[in-house]
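Undergrad: after the sequence you'll find the predicted model.
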Amino acid sequence: MHPVIEIIQANSALLILWGALLIHFILPIPRNAHPVTLWHKFAEILAEKVNGPNSFSQKGISGAMAWGLMIIPALMLLIAFRSLVWQPEFYDLALLLLALGWRGQTQLTSGLIKALATEDKPTARQLLSETNNRQTETLSIVGLGKAGAETLIVGQARQVISVMFWYGVAGGCGAFIFRLIAELNRAWSPSQPACYPFGITSARVLTLLEMIPVILFTCLLLPGRQPGQIWQQSRMQAAIWPSFGPGWLLATVGNKLNLSLGGPAIYEGKKSVRTKIGGRVVPSALHLSQTQRLLNQRTFIWILGQSLITLLMLQVIR
């Protein structure tokens, strides 16, 4: 047997990664029945109970305690169940499969492209409302294009790249707990007036956990035409964006494809003033397709790179 094949067969972590990606696209999990969706709903119910009309500091403390109440027991259960299963490899495969959201991103993008191409604003608004915290009922075609591009870029980094990164670091438990933390941040996002400062702890933890994969993915996005100029523009724009990870991603993709991103957004009836980043072209159906192609190309490179690193580590260990 070829030595490379022997190495692959002996490396269960690599087989789990490839197997999860394959099964993820062949056997999709319905969104309404997905554990992450149920987790999101439970987080909203908990926030309604403990995020009361308290002082600023008390809301922040309540948010930190609620975050611990959600994440710590979940992490303990995930670790405990791993020691009880017959084959830990299948357990890691199941957790990674549940953590990945690449197919959902692809379906969202396809729906948005069709809706924007025909100027079907109700459909586009409905699609974005299911995965976005901002109000979409009054978004124009221009606003829908921007919101769609932003959702696609950030979602790809969080639901695919960061999930695979944490799988490589901490196995299936690491990948799934990261996805739960990311979903908790979306449920309690401080950008929503009702969740500020309740969701600050959740947002800060997510920023810390996604920092390394976001930096690495940003470096993958840079190669091409004028990488030095894109880097300089992105560095200046990301510095004034509210959050580290999304700021770098949106600025890099926006400048690379000359897309106009950012700008004001409405959350729970209140207007949030955000700076404009990227280029000058308003995203349309064509630009969403270009964005998806760019992100998918770089994601495949990430998968190959992570697989190669895993193989090299196996050789070093041996």
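TA: That came through, no problem.
Undergrad: only C-alpha atoms for contact and neighbour calcs from this point on.
TA: OK.
Undergrad: apart from its neighbours in sequence, what residue is nearest residue 112?
TA: residue 124 (5.6 Å; C-alpha to C-alpha, 6 or more residues apart in numbering).
Undergrad: what's the answer for residue 254, then?
TA: Of all residues not flanking residue 254 in the chain, residue 278 sits nearest, at 3.9 Å (C-alpha to C-alpha, 6+ apart).
Undergrad: identify the residues contacting the one you found.
TA: By C-alpha atoms under 8 Å, 6 or more residues apart in numbering, the contact list for residue 278 reads 234, 237, 250-256, 258-261.
Undergrad: just residue 62 next, same as before
TA: 50-51, 198.
Undergrad: please apply the same query to residue 216.
TA: Here residue 216 is in contact with no residue (C-alpha under 8 Å, 6+ apart).
Undergrad: let's bring in a second model and compare:
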Amino acid sequence: MNIVTLLSALIALFIEQFRPLAVARWVTGPLTAWTDFLEGKLNAGQYRQGVVAWMIGVMVPVVAVEILYLSALWFEPLGALLLSVLVLYLTMGLRQFSHFFTDIHLALRMGELDRARRLLSEWRQQSGDRLGSTEVARIAIEQALLSSHRHVYAPLFWFALLGPAGALLYRLTLFFSTRWGGGDEALFGRFGEFSRRAFAWVDWLPARISAAGFAVVGDFEDALYCWRTQADRWPERNSGVLLASGAGALGVRLGLPVDEGPESGDRPQLGLGEEADVDFLQSTIGLVWRTLVLGILLLVLLSVASWVGS
């Protein structure tokens, strides 16, 4: 941990709050073209081809950024700082998802259920026309907890560990897993299996650190209880850890069956306490921000300790 790491994180977070990134133009569009190119050239439905495509698509850019960063750190620290800020700006940010959550919160507060459903559907890329207000609130909270982890806490963790290459590794691994690992089974077959596994590996430790952060800044006892007793019930373990801890920290019940027609999946109960409602959306905002502040304080402490130790 060095001062460049801390300054980069603070500057990137500050810029992103006042100048949100046009994600579709600068991130989603180029990455979609990149994954489509690799998939078109290498996908024959075999596992080993998925491994090769993932290595080219993820590790080649990550290694290139790491070499560039280490060179800049050695010859020109200001260049290393600028590179770090740029990579963080492209790979993380609350504003990449917070507008959905804020608008859904406002729509539910105003009693505009249809608008809240429409916003949630746009956010999740999944129909929600049958959802009631409680279900909309519940799923919005789940999305906020997962998104805050995937777009803020986890990239920051890997950035603190490996520099800009770490943040890029997480973002690319997440995108490739979503694009290939969570895609059409008939189209991707075993080709997408490695990308799904890779994301589970890369996300294992950050998910538990984020869950611990939720517990520290929320209801600690209930968060740990839900984490210990409920996380295994969720279909995807890392997400289960995050949602169980977040639900316990908030004192709200998440999961539970919802009416989404044929898209409905296995949704066991997570958390304790009351049904989700519009007030819990406000509580979720507080939990997300307190967890971010805790993470920044830890970065400051680690930077100070590194500086004193040197």
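TA: Perfect, I can see it now. Keep in mind that what you see is a predicted model, and the values were worked out from it rather than measured.
Undergrad: report the buried members of the contacts of residue 62 of the first structure.
TA: Among the contacts of residue 62 of the first structure, those classed as buried by 16 or more other C-alpha atoms under 10 Å are 51, 198.
Undergrad: between the contacts of residue 62 of the first structure, which is nearest residue 105 of the first structure?
TA: Nearest to residue 105 of the first structure among these is residue 198, at 27.8 Å by C-alpha to C-alpha.
Undergrad: name the SS class of that closest one, please.
TA: The three-state label given to residue 198 of the first structure by DSSP: H, G, I helix; E, B strand; the rest coil is coil.
Undergrad: next one: the one 4 residues further on
TA: Here residue 202 of the first structure is recorded as helix under three-state DSSP.
Undergrad: might you report the residue contacts of the equivalent of it over in the second structure?
TA: Using TM-score structural alignment, the partner of residue 202 of the first structure in the second structure is residue 195. Residue 195 of the second structure sits next to 50-51, 54, 173, 176-177, 180-181 when contact means C-alpha under 8 Å, 6+ apart.
Undergrad: change it to 6 Å
TA: 177, 181 (C-alpha atoms under 6 Å, 6 or more residues apart in numbering).
Undergrad: so how far is residue 56 of the second structure from it?
TA: From residue 195 of the second structure over to residue 56 of the second structure the distance is 12 Å, taken as C-alpha to C-alpha, to the nearest Å.
Undergrad: burial measure for the counterpart of residue 149 of the first structure in the second structure, as a count.
TA: Residue 149 of the first structure maps onto residue 141 in the second structure, with residues paired by TM-score structural alignment. Residues lying near residue 141 of the second structure (other C-alpha atoms under 10 Å) number 28.
Undergrad: so what touches the host helix or strand of residue 141 of the second structure?
TA: If you go by DSSP states H and E, residue 141 of the second structure is part of helix 133-148. For helix 133-148 of the second structure, contacts defined as C-alpha under 6 Å, 6+ apart pick out 254, 276-277.
Undergrad: what about that helix, how far off from the first structure?
TA: With mean C-alpha distance after the TM-score superposition for the first structure, helix 133-148 of the second structure departs from the first structure by a mean of 1.4 Å once superposed.
Undergrad: next, the buried residues of that helix.
TA: For helix 133-148 of the second structure, by 16+ other C-alpha under 10 Å, it's 133, 135-148.
Undergrad: and which of those is nearest to residue 82 of the second structure?
TA: Minimum distance to residue 82 of the second structure across these is 24.1 Å, recorded for residue 148 (C-alpha to C-alpha).
Undergrad: and the longest helix along the first structure, what's buried?
TA: The longest helix of the first structure (DSSP state H) is helix 285-317. Buried residues in helix 285-317 of the first structure, counting neighbours by 16+ other C-alpha under 10 Å, are found at 285, 287-289, 291-292, 294-295, 298-299, 302-303, 306-307, 310-311.
Undergrad: helix or strand: which one has whatever residue of the second structure lines up with residue 272 of the first structure?
TA: Using TM-score structural alignment, the partner of residue 272 of the first structure in the second structure is residue 265. Assigned by DSSP H and E, residue 265 of the second structure belongs to no helix or strand.
Undergrad: again, but for residue 139 of the first structure
TA: Here residue 139 of the first structure is assigned to no helix or strand, by DSSP H and E.
Undergrad: that one matches what in the second structure?
TA: Residue 139 of the first structure maps onto residue 131 in the second structure, with residues paired by TM-score structural alignment.
Undergrad: excluding chain neighbours, what is closest to that match?
TA: According to C-alpha to C-alpha, 6+ apart, the nearest residue to residue 131 of the second structure is residue 259 (6.3 Å).
Undergrad: okay, now that neighbour: neighbour count?
TA: 14.
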